[in-house]
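> Sequence plus predicted model, see below.
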Amino acid sequence: MTPRTIRSATLIRHLGDWRRPGAGAAYRQLAGAVRLLILDGRLPLDARLPGERELAQTLGLSRTTVSAAYGGLRDDGFLTGGQGAAARTSLPPSRNASRNPGLTRQPAATEAETSDVIDLTAAVLPADPNIHAAYVRALERLPANLPGHGYETAGLEELREAVAAGYRRRGLPTSAGQILITHGAHNGLVHLLRLTVRPGDAVVFDHPTYPQAIDAILAAGARPIPVALPDEDGEEGWDVEGLACACRRHTAPMAYLVLDHNNPTGRMMRTADRLRLLSALKGSETLLVLDETLVELTLSGPPALTASAVDAPRMVRLGSMSKSVWGGLRIGWIRADRAVIQRLAQSRASFDLGVPILEQLAAVELLNDGGAALAARRPLLRARRDHLRARLAERLPDWVCPRPAGGLSLWARLPGPISTALTQQAAEEGVRLAAGPRFGIDGAFERRLRMPYTLPEPELDQVVERLVRAAEKVGRSPKSSSPPPSRPVAVY
């Protein structure tokens, strides 16, 4: 595969408002901004960056400044290629495990250097004991499946039936034939994009949204068409008319929406708005793809399952166990019309050959627990959400953190457009976060920061204290008379 080339215009769009008066030398600020883009995934690895002369002309800087920035990034391991050679994005060896959790663990010396870093780039919970128990039972049942070839294109029948039963409990009549098992919800979206979208086609989505969805849309060669969520305090709605208008105006073959505890805002679309959206799209050729990864994570108020039971023929649903169970269990699914499922099963053969049988058997065990494990986690998440909001209000009172009804994170509004700078400084303080612009396009959301509340309360306290120091260093000193917590803080 030919390595990707990042053009100057693309890099500048990602950089946004990277330079700030009084924040240090220009080359250091530029290097820090590029480093953050690499760390949070907005710049892919092994991608060729613009040449020093080209970037200097585009940014209105001297070539010496850009050369110094590139040189610092090379010294730190974030760029490869010597002076005069093409600069390609990279990660220093000690960063690979944190960027790619599936990689092998770091050597002991490197772990000691990074043991104090708190990583909040992923809003996920660790596995609980039910995961191990489910795998033990799955191993006991595995021999019964060994005589077969193991290639289950649509997924094991019993897992498809267990997923279908979950939809029926939500008031959505569903059969196993309407389910396709995937490697997580993201993999399901990729399959749908391959089936539905051609290069140059428009894909409408609510803005902000799940970052990897934007990446998948771009990778498919499609044109991302964002429709902004209202950004006023207390406003929980969607721009229903804007969504429908964008779908029709751009003749979009697909709209990707996260209506149930939207990632990152935590919002949930009301039933009335869902019905208005379906009415507005009636007769349209747009396939409505709903990402329901967080649908079961309602923490306060009525459950989201009632609103999510609104259905329509040209509606496809993506589900996953990564947020409600464990990210390491790469099990997701697509719920759609039988004809769509059959087409997906046929087309996936050129992409992947299905999901491992053992994981599917473990998923059956977990889905058949009657929701007991998730019910036990909701009070824990509720307490952590409220604790984080209270600590942020106490120590960073100029931040606005609406209380989401569900999901796994807060969508904090910052006192100024400082998200990228703050995230960069927070990394220096030992906290890794995804900056607001990671959840949008064209440099949006510099006044926003996603704050997962999936860690224990003592670690959340430590995160807040480090953010206080980071905020002071970017020139947004918090006003609070409250001292930092005196109890010891455990970090991992």
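Perfect, thanks for sending it. Keep in mind that this is a model prediction, so the values were computed, not measured. Numbering: from 1, shown residues only.
> For the rest of this, base every contact and every neighbour count on C-alpha atoms.
Fine.
> okay, now P129: neighbour count?
By the criterion of other Cα atoms under 10 Å, P129 has 9 neighbours.
> And it, how far from L120?
Computed as Cα to Cα, to the nearest Å, the P129 to L120 distance reads 22 Å.
> same thing with C245?
Counting by Cα to Cα, the gap from C245 to L120 is 36 Å.
> Buried ones in the top helix by length along the chain, by neighbour count?
When secondary structure is assigned using DSSP state H, the longest helix within the chain turns out to be helix 372-395. Applying a neighbour-count criterion of 16 or more other Cα atoms under 10 Å, one finds 373, 377-378, 381-382, 384-385, 387-389, 391-392, 394-395 buried in helix 372-395.
> what about versus this one:
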Amino acid sequence: MAESTLSARALDTLLGEWRGAGSAYQALAERVRLLILDGRIPVDTRLPAERDLAERLGLSRTTVTAAYRELREHGLVLSVRGSGSVARLPGIPATLPAPPDAEYIDFSKAAPPALPWLPDVARAALDDLPGQLADSGFDPIGTPALRAAIADRYTARGLPTTPEQIMVTIGAQHAIALLSRALVGRGDRALIEAPTYPHAYEALRAAGARLVQVSVTPADADPHDTDPFDTDRLDTDPDDLDDEVEAMTRAIRHSNPVAAYLMPDFQNPTGRSMSVGTRERVLDAAARQGTVVIADETIAELDIDRATSYLPLAAYGDAVMVGSVGKTVWGGMRVGWIRADRPLIRRLLSVRSPGDLGTPIIEQLIVTRLLERMDDILDLRREQLRTGRARLEGLLADAFPDWRVPHVDGGIVTWVGLGAPVSSQLALAARAQGLIIAAGPRFGIDGAFERFLRLPFCYPAETTDAAVQALARAWRSLSRTPVPEDQGLLTSVV
């Protein structure tokens, strides 16, 4: 049974400007295919009835029927008489993501390769395992040693923390989902940045939240410019972003959200960092309304050459902190954490058990040892990211001189301005060239950000080179098809 139903109107919004030079049914099928593969149409979602979609798009029902048939033939739609057509992923259970074919370069994941000395640390951590075997192994809050190590790391960064304020989770996404379930009731409002990390707003939505968006200005753009990607680079002082700060505090005051999900450092995907003044004003507004601020710090320590250093957000006011080793050590090391006051930790424990019974012990032992070497890890990642950033910027400048590529001072991605609302078309064209990229609308809701593309600079040089070459071929293929004019769709909203 489908978990949700997508109306014809909602699908029309997601489709954006989908018509190309070829047949209408193929163009429609290709755009819906991208929306499913890209996660913007979740698996198990019931698609609009053919008649309703045809009326909404101004097409014949025959055209829509042919598009749905094309999707069925590729395993992306399952149609059952009397139940409609439901989104699927080909060849695997609907609840699992489709693994890319071996010949594809997957540039959609912003995560560096594993830490080179991870195998040695993992082998050494097995020496600590006998000390854990007398217990059941079900650990819903985290081993004392790891909680102490995480607390010590926060304290060293300027935020005094005790182990009792720490819960260890199965990665940062698990932490965000737990917080969403604990804080949000069906129909409650939750504030998010736009654009933002898509799995975070998906977790809030799954908990029943109504999302309130606040625009985020790219890392080096002037917030007063109506089109920041048409100008030369502007090194804007973050303290001058008054409009953005006012918009966020006003949204908190007027919508009274129960929670706000923010990335204060090297925001994904824009790369911008909040100034001290912004942090204080936003936290003050949240405290006045009783809004719980969730600060995602998974990328916070990946500073390359930022001129200013910042304390963790909770050092400036009340905030719940989320972290992990997924971006510093390896995405396959599924260990994250939540830093919160003890009453919220107890509340999180009560909502956790229906979903899982604890974080794996061996991974916790490994991460405990790794946190002792976190400064060395960050030094290595800083050099890797500095090299990767320079390489990607140089390649993009040569291959796409008209694109707007912000120069970020940390993090792992850059939010590229394409100059036209063609991000989804480019993502489809890139797949034909063996490259998987996440289109700009993946980081917004309701089809926004077609003018933007998130590109990571944390991959090895040979992968980045091959990805940009494939992207260039895809871009050239688009040039053979007329690019639609901006027709007022949600495009330049950051």
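Yep, that arrived. Just so it is clear, the structure is predicted and the values come from calculations on it, not from any experiment.
> tell me how far the longest helix of the first structure is from the chain's mean position?
Taking Cα atoms, centre = their mean, to the nearest Å, one finds the center of helix 372-395 of the first structure at 20 Å from the center of the full chain.
> what do you get for stretch 406-418 of the second structure?
What separates the centre of stretch 406-418 of the second structure from the centre of its chain is 14 Å, taken as Cα atoms, centre = their mean.
> Would you confirm that S273 of the second structure contacts Q267?
Yes - counting by Cα atoms under 8 Å, a contact exists between S273 of the second structure and Q267, whose distance comes to 6.4 Å.
> Show me which of those two is the more surrounded one.
Neighbour totals were compared for S273 of the second structure and Q267, and Q267 leads with 29 against 25 (other Cα under 10 Å).
> quick one: the more buried one from R454 of the second structure, how far?
As judged by Cα to Cα, Q267 of the second structure and R454 of the second structure stand 12 Å apart.
> What of G355 of the second structure?
Distance from G355 of the second structure to R454 of the second structure, by Cα to Cα: 32 Å.
> List the contacts of the residue sitting nearest the centre point of the first structure.
Nearest to the centroid of the C-alpha atoms of the first structure, with distances taken as Cα atoms, centre = their mean, sits Y210, at 4.3 Å. Counting by Cα atoms under 8 Å, 6 or more residues apart in numbering, Y210 of the first structure touches 263-264, 439.
> what's the matching range in the second structure for stretch 207-214 of the first structure?
Under TM-score structural alignment, the match for stretch 207-214 of the first structure in the second structure covers residues 194-201.
> Quote the end-to-end distance of the matching stretch.
Taking Cα to Cα, stretch 194-201 of the second structure runs 10 Å from one end to the other.
> In that stretch, which of the residues would be classed as buried?
194-198, 200-201.
> With stretch 426-444 of the first structure instead?
For stretch 426-444 of the first structure, the neighbour count (16+ other Cα under 10 Å) marks 426-427, 429-441, 443-444 as buried.
> Relative to the second structure, which residues correspond to it?
Under TM-score structural alignment, the match for stretch 426-444 of the first structure in the second structure covers residues 430-448.
> swap in stretch 49-67 of the first structure?
Under TM-score structural alignment, stretch 49-67 of the first structure corresponds to residues 47-65 of the second structure.
> quick one: contacts of the matching stretch?
Contacts of stretch 47-65 of the second structure with the rest of the structure, by Cα under 8 Å, 6+ apart, involve 5-9, 11-12, 24-25, 28, 84-87.
> quick one: which of those residues sit in strands?
5, 84-87 (DSSP state E).
> Which members of these are classed as buried?
84-87.
> those strands in the stretch 351-494 of the second structure, which residues are they?
Taking DSSP state E, counting those that start in this stretch as the criterion, the stretch 351-494 of the second structure contains strands spanning 413-417, 435-436, 452-456.
> Quick one: closest of the ones you listed to G20 of the second structure.
Closest of the strands of the stretch 351-494 of the second structure to G20 of the second structure is strand 452-456, at 19.5 Å (criterion: Cα to Cα).
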